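A.B. asks: This is the structure alone, sequence omitted:
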């Protein structure tokens, strides 16, 4: 039997695929990527247990408004859809995964429409479509106006109920994925009993598909329903599965700023609505050429900054431009956006006549459990799909209305693989460098994060265990729409302590001394809080360090730039501004990420690897001197060996060595631990005949003085070795 946890569109499609339901998959699969699936004639039919934390249809899918982006129309193509997806993801999407998404997505949508999905149609029966942000075509299919997810969930769940191979278990919370000898052996569930209490149930299985959705409930302002608490992701982390891209969280630009932060769909702006500041001025046209239809992250940050500038007052969403094509605007809004229309009017707004207040809110997690292109995770027998998975299609920012599509495509693929993989099948993930950013430094080896456990908080009291409101408050304060290194570091410290207390409270020993809630709902909230802390701590440990490096680099770059602007230099300069560069002093296993973070802060990489340049240091020169070879001769000998295309840098610690370095033909001369006076003299001696680099004891306070001497480059080891790293380790096995 295969266990599928989660009943959104990803879980439903996984269950149908694993059960061998022929109504899905008739148009076949796309080719591409490392991963493959065994097929001998027909796919296997397996018994499936579909586990739901709440009632069957309650999920993120059920609450989704906007629609499903799909290239099924004559003026569109999967290639165009893929291009838009890559652009929205800022080049960090996996191109192969995206190509599969857009090609197979069109196939799955056509199949579901043929199977009875009630999409919106015009009077002649043609499927209607809408335009949303960052799409070059109108390709978003909707159902029930702005109730697309609800209609999709109800229609596909009906297919699941009709399949005799699928059993649905409602009100069952996933506590843990069980692993023995490196392979999945089952799941531990907390099931609501007849008295509304909790019954622990272990289900033995060697195949588990996690489709548990995201974790929007990390934040106080979110469009996600109450069930979105990162349960599958946290269970996967505890089981030892690889996760990726957890630092990328999408904030939707337009949730209602009052009430329950109700989502005002992207489609509203797609139909022509505009965003206004407190003075009624439209501001997005000044920020991005696409204005209100820029990618979500761009609009969300613009909204947030505008709100900060006006003392926290919300942005106003004005739908009046739609009136040009829809004279009876109120009727159009009631027909096109019935759910939003009812909700806004329930709050006393007539949005056909007045703007409504909106603000950014947590919406979608791009990262998750790292999988291959058939949903396989790093632990044999574990699969993941939907928002809890990191397939590679979302990159740093999800394209509007791609989430339901991803659930269809990769949920189906994960279910197929779970049903048809042979014993011993292992995942075959795409490399991290399969993106649109050329020469982006990457690290293929995973890091091991040491999570706090019960032993770190031996005397925790129940009153100290964090409640949901405190978690949300810290997350919004330190890990919200706009972040910086110091704030992230503070968030890591606070949430780490909170997680250790949550783990202590849940441990077997502590449960004997701490009063545990008995009702199902109360126990679920306690476990959900632990899951939220588990999932976000992993993301924060990585994000706070990278953001800290970028922030520190930016401060050094700013200090150097300000000095250059006020200095009249005596000698020729290689660069317009003094460059701030890193050194070899990086954290083991994090070198590619840390060097990339330096460039994000405006700095430059000194050397990425030993093959990038030749570095001649004082110990090398001392060894050569014993053989009667002077500095100039050594440099000339190196040049003969490496050719004229390889950069040679020579470290000097005395002014007297500069003449020999120039005679030998050094490309860069590093002035190591020179005083300011000697640095000025060194710059004069070199006189533009080589790049001048200053190194040693480079604090932020010294940077303006050193930059004013006229050096071309300042190398700062502190950029990567002095930013705090919390609970990071390596597993070299």
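C.D. replies: Happy to help now that I have it. What you see is a predicted model, and the numbers here were worked out from it, not measured in a lab.

A.B. asks: Please count neighbours and contacts with C-alpha atoms only from this point.
C.D. replies: Fine.

A.B. asks: Residue 302 and residue 319, how far apart?
C.D. replies: 19 Å (C-alpha to C-alpha, to the nearest Å).

A.B. asks: actually residue 504, sorry about that
C.D. replies: 51 Å.

A.B. asks: who's more crowded, the two?
C.D. replies: Using other C-alpha atoms under 10 Å as the criterion, residue 504 and residue 319 rank with residue 504 on top: 26 against 22.

A.B. asks: ok, second structure coming up, stack it against the first:
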């Protein structure tokens, strides 16, 4: 079957993804663009689930330099210092722009922004909205602005299926069976969390944008660095997304305790440290709880309404009961390797937000830098597109490639590429996924993670090898599809 040609959009930039990064890109562009939104606009976007807020040096005791220092420390030696400086310097203006666009950040009675403290930050610098509903509040404001901007065309129910690249230059994209001739595509499709059995991500966040870019020849970087949030709500073996219990709850003074009521770790250490401590305690047979009963004086729901509602769904009142928690996959530091302008290794392909690997996060993302990165990278990509003249796009394409994403590898990913890793488990994972990766996008992304984790024979940030517990010399991994061992027979990988 031939592709349907959407020639009315020929030559327009196409933005694959309608979370914060995608909408930021669209709103900062000067000309018309197409946004592909797999779900109705605002639904199933990880940005809408973000609780903590956006990090920016806004307080009188703070500065972008201090924000940069904290980001570099959390990144465990693998951040790009120039990118960190650029991003932290841009953060206050980003918050100001969001305020101008109607985001109702919470304020004190004095009128000053109410800034939260979160783990591994040396200052209270997290601007939040609607208590723990920051992501949803930001997205509502941006969606309203997009709806009121006629030059932005949103195709709801449409997903990027493949890129049409010839001689390393984009000439079109497939959205399902529809083809748009274009020389500019921005992948803003989010992370990989739902590849794992337990994640805070929407079910659609399985790295398909990364797989599509890799199949077209793009370079991926830092794929081994998968961040586990220490405190997802422990809902037992129920299927589906794990509700998040925000870092801000610990920032407000809640303690991590076990079933005996004893504390066992520093609640405000970086996410990788706290996640490993909880995982180790669980492995020893303990249960783990976040105890906020004393610190919020019986007003938990007033401060954290979203978390309170999630707790109520499993019969927990945080004012009376400690909250059962356990780590869950929350963010991917890796992705499509891009430069400071968001350009990938393919001419005409940009990436923004969690799908991009900018070098901001290094081996471990600092809390609440994700919404910041999504907004600022979208702005940077748009500024780059605004400054160039796109060539005419008129290529006529055949049908898109036939691929599947039918398998669920969640249990295997969690078991072998989780918080604690070793060569035997990662090798098993890579062998299993490699047998499917040429036809299955989920398997391909998982194989990239396993391969990168095998190559990193050290422990650093969110990547912890029990067989290589020490750090080695700092280096970053990047790969293209041809670097993966995907061409062995299925018998070898049985």
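C.D. replies: Nice, I can see it. All values reported here derive from a predicted model rather than from experimental measurement.

A.B. asks: ranges for the strands of the stretch 351-500 of the first structure?
C.D. replies: 356-365, 368-370, 382-384, 389-390, 448-449 (DSSP state E, counting those that start in this stretch).

A.B. asks: An error on my part: the question was meant for the stretch 51-200 of the second structure.
C.D. replies: 54-55, 115-116, 126-127, 152-156, 160-166, 169-175, 178-180, 185-187.

A.B. asks: Select, out of those, the one closest to residue 204 of the second structure.
C.D. replies: Closest approach to residue 204 of the second structure among the strands of the stretch 51-200 of the second structure is made by strand 160-166 (12.6 Å; C-alpha to C-alpha).

A.B. asks: Report the aligned residue range of the first structure for stretch 189-203 of the second structure.
C.D. replies: Counting by TM-score structural alignment, stretch 189-203 of the second structure lines up with residues 212-226 of the first structure.

A.B. asks: Give me the residues contacting the matching stretch.
C.D. replies: 5-8, 11, 59-60, 63, 228-233, 252, 255, 261-263, 360-365, 386-388, 469, 471-473, 475-476, 532 (C-alpha atoms under 8 Å, 6 or more residues apart in numbering).

A.B. asks: measure the equivalent of residue 130 of the second structure over in the first structure to residue 67 of the first structure for me?
C.D. replies: With the correspondence set by TM-score structural alignment, residue 130 of the second structure lines up against residue 144 in the first structure. Taking C-alpha to C-alpha as the measure, residue 144 of the first structure falls 10 Å from residue 67 of the first structure.

A.B. asks: between the two, which one's more packed in?
C.D. replies: Taking neighbours as other C-alpha under 10 Å, residue 144 of the first structure and residue 67 compare with residue 67 leading, 31 against 21.

A.B. asks: Aligned against the second structure, show me the partner of the more buried one.
C.D. replies: For residue 67 of the first structure, the aligned residue in the second structure is residue 53 (criterion: TM-score structural alignment).

A.B. asks: and if you look at residue 648 of the first structure?
C.D. replies: Using TM-score structural alignment, residue 648 of the first structure sits opposite a gap in the second structure.

A.B. asks: for residue 375 of the first structure, same thing?
C.D. replies: Under TM-score structural alignment, residue 375 of the first structure pairs with residue 342 in the second structure.

A.B. asks: so who does its match touch?
C.D. replies: 350, 351, 352, 356, 358, 377, 380, 381.

A.B. asks: And the residues you listed, which is closest to residue 87 of the second structure?
C.D. replies: The shortest approach to residue 87 of the second structure among the contacts of residue 342 of the second structure belongs to residue 377, at 8.7 Å (C-alpha to C-alpha).

A.B. asks: So the closest one sits against residue 354, correct?
C.D. replies: No: taking contacts as C-alpha atoms under 8 Å, residue 377 of the second structure lies outside contact range of residue 354: 9.7 Å.
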